[in-house]
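*Asks:* Task: produce atomic coordinates for the following.
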Amino acid sequence: MQPSVTRENFDQWIVPTYAPASFVPVKAEGSTLWDQEGKSYIDFAGGIAVNALGHAHPDLQLALQQQATLLWHTGNGYTNEPILRLAKQLVDATFADRAFFCNSGAEANEAALKLARKVAMDNGHQDKNEIVAFKNAFHGRTLFTVSAGGQPAYSKDFAPLPQGIHHAVFNDLTSAAALINDQTCAVIVEPVQGEGGVVPAEPAFLRGLRELCDKHGALLIFDEVQTGVGRSGSLYAYMHYGVTPDVLTTAKALGGGFPMGAMLTTENLAAHLNVGSHGTTYGGNPLAGAVGGKVMELINRPEVLAGVAERHQWFVEGLNAINQRLQLFSEIRGLGLLIGCVLNQDFSGKAKQINLAAAQEGLMVLIAGASVVRFAPSLIITRQEVEEGLLRFERACRAVTEGASV
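*Replies:* Got it, this is the predicted structure:
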């Protein structure tokens, strides 16, 4: 018999890098979860844009169960059928010719940045090692990726940081052009800054980055860890913008809840990561490949991608109606089912308070900075779940606007 555990045990046994909610979810289905007490929660957080098909999707369960009876893990000295099939799905569906599999978005970005530096080195440009990223970006928590992310709060305590990384202003092409030069090996950008406040890139900005990279021989890396696998309403957001990167990173929704990531790139660039130059023990294991393959099969369908745009409208219309009544948000922005509600000046800094109030009402939401409430729900969330979740969200917002203690 399993010993009982509580939320308090987290504070006793777990390294305190997180401050999790006061409740402990124990089961879930679709976009509804239940905690240890049986209380239900509508999930607008999606495991931070991971659960693109909701919880306990029967087809994903079956894919995992079937593979679990066959082959779990061999290490990177061997390949396996599920990961080869997933690689074929990804290269067939995107600009890429090759895939490198890993376990997370941070690892995918780490691989992309290492690739950029190695390409320059292999081509005889030892001084071409600088990376241009953007303020308020988020690319992961490894030392390299947290340095590329433009949020000093996440990196300042780990100095000295990797050098040669410069940060321009997002959506400001003049700022980027001032930093991109012939010593730049890569520009890394999120098509929508997620952690930075759910800020979509302007199309002209991404087009301009493509031109600057071409001019200076730098790789353009799109971090699509959060925007990829249907979240934008296109399979990948670069398709929405019509700007093709040299390297794309993907994770989160790719595994539908099973940890996995990938770096996608072209034949010529992939050749620089030759045998022994990079690797990962768990990356590309058969369980991840089986689940990821089923995720891609289910999401990369016209009706599912079109449904993202439809659900975006459900949310925006509902949120605008709430805002008319409460006058809480200065802007509702985002792309597809990555939506940010920007608190107005009267409620600036209270996103976490709304997050806590939502949990009390039986709703899971995210924040993106101190003043943005973020939604990243399942791409197939039902209208009933959206409507019930927005009712709970309005009650939470009203509690905050009326000054109730949370």
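*Asks:* Only C-alpha atoms from now on, for both contacts and neighbour counts.
*Replies:* Fine.
*Asks:* how far away is Ala111 from Val372?
*Replies:* Distance, Ala111 to Val372, by CA to CA, to the nearest Å: 30 Å.
*Asks:* Could you also give me the structure for this next sequence, so I can compare it with the first?
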Amino acid sequence: MLRAVSVRQARGVVSGRSCKNLIGSLRSFSKIVSQVDASDDSQTGKFVNTVSKPYAVTTYARPNLVLTHGKGSILYDLENRQYIDFSSGIAVTCLGHANEELAQVINDQTSKLLHCSNLFYNLPAGELANKLVSKTRDSGAMKDAQRVFLCNSGTEANEAALKFARKYGKTINESKIEIITFKNSFHGRTMGALSVTPNPKYQAPFSPLIPSIQVADTEDINSVAKVISKEKTCAVIIEPIQGEGGINIVNEKFLVELRKLCDENDVLLIFDEIQCGLSRSGKLWAHSTLNESVNPDILTMAKALGNGFPIGATMITDKVESALQVGDHGTTYGGNPLAARIGNFVLDKLTEESFLQGVNEKSEIFKTSLDKIAKKYPDHVLAVKGKGLLLGLQLNNSVDSTAVVNKCRENGLVVITAGLNVVRIVPALNIPNELISKGLDILDHSLKQVIESST
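*Replies:* Predicted coordinates for the structure are as follows:
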């Protein structure tokens, strides 16, 4: 009974006050008003404690906040409160919430065909694979891109990449199975992807993981040279810009030398651009601006490709394809007509020249203001990091990034953390400039509050 009542209450709020608020003008945010997380006896608290929390598997530590809907770069909760969104669902909703054009695309495709399995071809999946390859080549990235495996998430895209690499290595010799990964990297939470995510916090509870993994350092090419082997290594996996690990841009010279080592040892180079790709860096791919010799053999993607709908992809060269046979890999849902149709729409938007120009212009607005914040608090801010709209404010140990994130939420701004005590900023790529300015004012104010409370 508690469950039924709580669900009806939640629906009532969504269809009542909140929807009226959407139709009306957005809150100006001109005055920062603290709105602490809802109490246990609030409508939100009752929903969380009686409907959701007792029945949901333990994953994230979440505040008493139930999001009900959004529009563009504004989110709304069960208490009818509004938040500027600098997180875009962890770098996912690149075109913003409730995008009207995308809603029309979804409605049209659901009236035609949702699913047909990969036992048959379907139009949207074929078009998306073709488009990903052609647009990638046109962008100046991955010049030998040729084939695409469509799946449902980033970790699945990386699992496919690791399997393809292992298969390639074993076609040369049975012992060529080792994979090199890097400190501060994050590639997913399934067993294969977790095995190349060398963070004890994530790995320790599930060890032993997949064997034959070597860990190197993106600050030291010799650390790669020491563990790479023509006889044993099949692949190197790296993020050109590390997201979860702290918004760390990998040096171009390092990547040039890494590509050279891979070529010398007949090792596949995998670029994980699940977070930094698909125009978030200001180019279609983060490696688009690198030396033309720095091209991967395998490229993984997800997040922004579906603007919130689950989809991922693994792009490979013909060299990798030549090692694969029918039955080596597969998926039930991957490349379903709905996900692929969404991917086609999103990719078209993200590759428009005017759209990419807008991403870079918005990036400059962010970086200019973040630099001012860093100069304002020189004893507490170590660096402004990142590229495009994958940005971070790295704090020193005197300020806890989680505390800043929590204070921002109280003040009406959603941001998230990353490794190395970083406040991560990954908004929708089309976020209005006015909301950028207002959100940064809230970040500045919130950081000041946390600093003052800790002294």
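*Asks:* TM-score of the superposed pair?
*Replies:* Here the superposed chains carry a TM-score of 0.96, computed using TM-score structural alignment, normalised by the length of the first structure; 402 aligned residues with a CA RMSD of 1.5 Å.
*Asks:* related to what we said a few turns ago, comparing Ala111 and Val372 of the first structure, which residue is more hemmed in?
*Replies:* A count of neighbours by other CA atoms under 10 Å puts Val372 above the other of Ala111 of the first structure and Val372, at 28 against 21.
*Asks:* what's the burial count for whatever residue of the first structure lines up with Ala302 of the second structure?
*Replies:* Following TM-score structural alignment, the counterpart assigned to Ala302 of the second structure within the first structure is Ala251. By the measure other CA under 10 Å, the count of residues near Ala251 of the first structure is 33.
*Asks:* ok, now which ones touch the most centrally placed residue in the second structure?
*Replies:* Central residue of the second structure (CA atoms, centre = their mean): Gln275, 3.5 Å from the mean position. Neighbouring residues of Gln275 of the second structure by CA atoms under 8 Å, 6 or more residues apart in numbering: Ala91, Gly243, Met301, Ala302, Lys303, Ala304.
*Asks:* And those residues, which of them are buried?
*Replies:* Among the contacts of Gln275 of the second structure, those buried by neighbour count (16 or more other CA atoms under 10 Å) are Ala91, Gly243, Met301, Ala302, Lys303, Ala304.
*Asks:* Quick one: map Asp346 of the first structure onto the second structure.
*Replies:* Taking TM-score structural alignment, Asp346 of the first structure has Ser398 as its aligned residue in the second structure.
*Asks:* Double-check that its match belongs to a strand.
*Replies:* No. The assignment for Ser398 of the second structure, made by DSSP: H, G, I helix; E, B strand; the rest coil, is coil rather than a strand.
*Asks:* The residue lying closest to it once chain neighbours are set aside and Val450 of the second structure, how far apart?
*Replies:* Distances taken as CA to CA, 6 or more residues apart in numbering put His380 closest to Ser398 of the second structure, at 6.6 Å, once the chain neighbours are dropped. Plainly put, His380 of the second structure is 11 Å away from Val450 of the second structure if you go by CA to CA.
*Asks:* do Ile106 of the second structure as well
*Replies:* In terms of CA to CA, Ile106 of the second structure sits 43 Å off from Val450 of the second structure.
*Asks:* Repeat that for Thr314 of the second structure.
*Replies:* Going from Thr314 of the second structure to Val450 of the second structure by CA to CA gives 42 Å.
*Asks:* Same drill for these two, tell me which one is more crowded.
*Replies:* With neighbours defined as other CA under 10 Å, Thr314 of the second structure and Val450 compare such that Thr314 has more, 26 against 19.
*Asks:* quick one: whichever residue in the first structure pairs up with Phe182 of the second structure and Asp223 of the first structure, what's the gap?
*Replies:* Counting by TM-score structural alignment, Phe182 of the second structure corresponds to Phe134 in the first structure. Applying CA to CA, the value for Phe134 of the first structure to Asp223 of the first structure is 12 Å.
*Asks:* With Val15 of the first structure instead?
*Replies:* In this view, Val15 of the first structure and Asp223 of the first structure are 28 Å apart by CA to CA.
*Asks:* swap in Asn80 of the first structure?
*Replies:* Distance, Asn80 of the first structure to Asp223 of the first structure, by CA to CA: 27 Å.
*Asks:* Give me the more crowded residue out of the two.
*Replies:* Relative neighbour count places Asp223 above the other of Asn80 of the first structure and Asp223, with 30 against 18, counting by other CA under 10 Å.
*Asks:* can I assume that one is in contact with Val192?
*Replies:* No. Between Asp223 of the first structure and Val192 there is no contact under CA atoms under 8 Å: 9.1 Å.
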